[in-house]
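Undergrad: got a structure for you, letters missing:
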């Protein structure tokens, strides 16, 4: 990058594509790594944390970066795929520096860090943080507005101190567009302290979505840092089967306390799932499939399928049952697949187009038999029905995969690369 290049605010780099010299995409920027220096000298930028295929995080040294712009990063083409491991002396800029409360040296006033700017040093390949964008007043970028100003790094102090109660608003704004699985990847690689702060700042629904994508140990750690009432709210927002899986990791006393704090209907669903063996259809199923009465029309079914919060597997079919509509339902009549809904007129009754050729699964069906059923009939979900003929829920292919993969598969996904820490 040429000397005198303009400074770049790091929030503009979050998620941007990283390309090799041929124009092929290597991955996306997930954070930047800096090392703090003695006194008021600006921190040196060591490199970039890049997410490559499989959500693996690798380290890209700044010496292998030939261009940095708000829209893209260009590398020399030499990328080391060893996984990134943060060293004790290093700081993640997005993950650890944003939202800190620091002090203006001249006035002694506390301010909140909203962003920092990096710039390449003239005639060298070194980069450093040279500016800090801060806001006066309490709270972060999304709270009460105070005057915002850009100051030299040397004009503030407090970055080297371990901060308690650090906010997370600017960090969350930076990662606002990430899918839950990608934000889970970010959280997994933060320090436990910072992970707890970010989790506390997420709203219940967003945190529930992210929790479902985290390894069990991270889930338990985060839940343990929430106040009981908030923990119960997050569990209610999670899919019942995921909430049941998480609660099954807790001591009996903690599990019962949280279930008691949950809304009775939500707790009843989770208790029912906990009553089944883990590796059975009953233990795998979700209790919230799309259930329609026999007099519902194709138009009604399509309206339900279009609901944004449904997973693709659950949206692939509807289950026709007699009242009540909530699981456990009245008598299960059959399934209508999404493709069939697209072929029939909107006024058609779903009861006239049900597929009842395939026998439903019983809640005691073991995992291998569930897997064989889905594979043999090319299904992405299957109904689970009890001896009385009531629909209890549905097993989806993603839940089956969760239990077929090794217990630590999420951890392995986050640490896919072999080898030592970055060089």
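TA: That came through fine. Small disclaimer: the values here were computed from a predicted structure and weren't measured.

Undergrad: CA only for contacts and neighbour counts going forward, please
TA: OK.

Undergrad: now residue 26, what's its secondary structure?
TA: When classified by DSSP: H, G, I helix; E, B strand; the rest coil, residue 26 comes out as strand.

Undergrad: what is the burial count for it?
TA: Residues lying near residue 26 (other CA atoms under 10 Å) number 19.

Undergrad: list the contacts of it.
TA: The contact partners of residue 26, by CA atoms under 8 Å, 6 or more residues apart in numbering, come to 17-20, 52.

Undergrad: ok, now residue 133?
TA: 113-117, 148-151.

Undergrad: any quick PyMOL command for the buried ones out of these?
TA: Applying 16 or more other CA atoms under 10 Å to the contacts of residue 133, the buried members can be selected in PyMOL as follows:
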select buried, resi 113+114+115+116+117+148+150
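
Undergrad: could you work out the most separated pair of the contacts of residue 133?
TA: Pairwise distances across the contacts of residue 133 (CA to CA) peak at 14.5 Å, for the pair 117 and 148.

Undergrad: now do the contacts for residue 158.
TA: 101-103.

Undergrad: comparison target, given below:
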């Protein structure tokens, strides 16, 4: 009897680690590559797109895959570290198949593909697309409530033409466990059409986090394809410094139109940041550090830095200022570091713990001086004040790195090439 090989649904492979025969992790699965075939044969699975430690995406042929089980992929042989480039005859299974609308051969009824099953051929290393998990109905309530069923690959038709207005809910679901930087990397490698569809399916906060991690060209492309009201909402959800950087790249009329649609308070923060030179403390700073009044306690401070939406750099220290406690604040009094907060009783006033030796910087401080300041004092952020001593914002080390690295650093490897180059 011919042994039955297990069936694997591709949504379960997204982000799964890939290991070499020695047990060392090579990277993580980001997509699968298939080729449609003629003559009534099922689509053949050519390989996997694997993201290695340097964020480079490489091609792993299925002939090198020895196991797909228990939440991991095992490979054998030498891995080709050359960057993956999609060929015209190839299709990305997660990026292009999921959410695609096709028709059942028997009834001509329209269905939406929610998942794809693959299976290894017996006694061979070849893999084929085996089945589709689909939902009946087209969009809206029907799409959410329609009957779901698993059908053979041959039971559907409609893969030969490019689909316009393809949904993205199932693909977005595969991104749920990824960090914003990883989602951004996935979006960057999709076609412009698919990138716009996925961006439209993300909620405002998630899209804002992802936009902050994308290259400038992708940011401009995506924000330009959103409806203006939604684009303004996404800009409000972004960190003010990142929103200012993005808006500064848009034509003047588009920039003003979006600023007008934003909430006045958010727009004011962004306008203030855009008034400073880019490579200065004012142009680098964020206007949303953790600010406390002098009568706040250690317990108050710890509650504020515990917020999950704070970056580690912003949560590392709090800034004590007189009222008002939103930038630009009242007089800046000093900084309390997170480690100091952990050493004192909860009822202690933060005003008694100030590090007043940390001299704030004026907004026109050049980038080179800001960098030296952070390095000299081993800091992850530094306060920026105006002539009256009011806190305007803080410059964090991640924003400094963004401006020290090459403009295209998000699109290039930050580690050297690894492994031996071999043909696909």
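TA: Thanks, I have the structure now. Values in this document were obtained by computation on a predicted structure and should not be read as measured data.

Undergrad: residues near residue 62 of the second structure, how many?
TA: Around residue 62 of the second structure there are 19 residues (other CA under 10 Å).

Undergrad: distance of the closest residue to it other than its chain neighbours from residue 88 of the second structure?
TA: Excluding the flanking residues, the one nearest residue 62 of the second structure by CA to CA, 6 or more residues apart in numbering is residue 47, at 4.4 Å. With distances taken as CA to CA, to the nearest Å, residue 47 of the second structure is found 15 Å from residue 88 of the second structure.

Undergrad: next one: residue 305 of the second structure relative to residue 294 of the second structure, how far apart?
TA: From residue 305 of the second structure to residue 294 of the second structure the distance is 16 Å (CA to CA).

Undergrad: please pull up the equivalent of residue 52 of the second structure in the first structure.
TA: Correspondence of residue 52 of the second structure to the first structure, assessed by TM-score structural alignment: residue 52.

Undergrad: now do the strands in the stretch 1-150 of the first structure.
TA: 8-9, 17-19, 25-35, 44-52, 56-61, 65-68, 72-75, 90-92, 101-104, 110-120, 127-136, 148-152 (DSSP state E, counting those that start in this stretch).

Undergrad: likewise the stretch 151-300 of the second structure?
TA: 156-157, 291-292.

Undergrad: near residue 174 of the first structure, how many other residues are there?
TA: 21.

Undergrad: make that residue 55 of the second structure, sorry
TA: With other CA under 10 Å as criterion, residue 55 of the second structure counts 19.

Undergrad: show me what contacts the match of residue 52 of the second structure?
TA: With CA under 8 Å, 6+ apart, residue 52 of the first structure has these contacts: 26-28, 58.

Undergrad: turn those into JSON lines, columns for distance to residue 189 of the first structure.
TA: Converted to JSON lines, these look like this (distance: CA to CA, whole Å):
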{"residue": "26", "distance to residue 189 of the first structure": "20"}
{"residue": "27", "distance to residue 189 of the first structure": "17"}
{"residue": "28", "distance to residue 189 of the first structure": "16"}
{"residue": "58", "distance to residue 189 of the first structure": "12"}
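
Undergrad: out of those, who has the most neighbours?
TA: Going by other CA under 10 Å, residue 58 tops those with 26 neighbours.

Undergrad: against residue 44 of the first structure, how distant is that residue?
TA: 19 Å.

Undergrad: repeat for residue 202 of the first structure
TA: 31 Å.

Undergrad: which residues touch the helix or strand containing residue 413 of the first structure?
TA: Element membership for residue 413 of the first structure (DSSP states H and E) is helix 409-414. The list of residues contacting helix 409-414 of the first structure from outside it, by CA under 8 Å, 6+ apart, reads 54-57, 185, 188, 213-215.

Undergrad: list the buried residues of it.
TA: 410-411, 414.

Undergrad: over to stretch 312-331 of the second structure?
TA: Buried residues in stretch 312-331 of the second structure, counted by 16+ other CA under 10 Å: 314-323, 325-331.

Undergrad: contacts for that stretch, please.
TA: By CA under 8 Å, 6+ apart, stretch 312-331 of the second structure touches 287-294, 301, 305-306, 332-338, 350-351, 354, 380-381, 388-393, 396-398.

Undergrad: so who does the residue most central in space within the second structure touch?
TA: Nearest residue to the geometric centre of the second structure (CA atoms, centre = their mean): residue 180, 2.4 Å. By CA under 8 Å, 6+ apart, the contact set of residue 180 of the second structure is 206, 209-210, 213.

Undergrad: repeat that with 10 Å
TA: Going by CA atoms under 10 Å, 6 or more residues apart in numbering, residue 180 of the second structure touches 186, 206-214.
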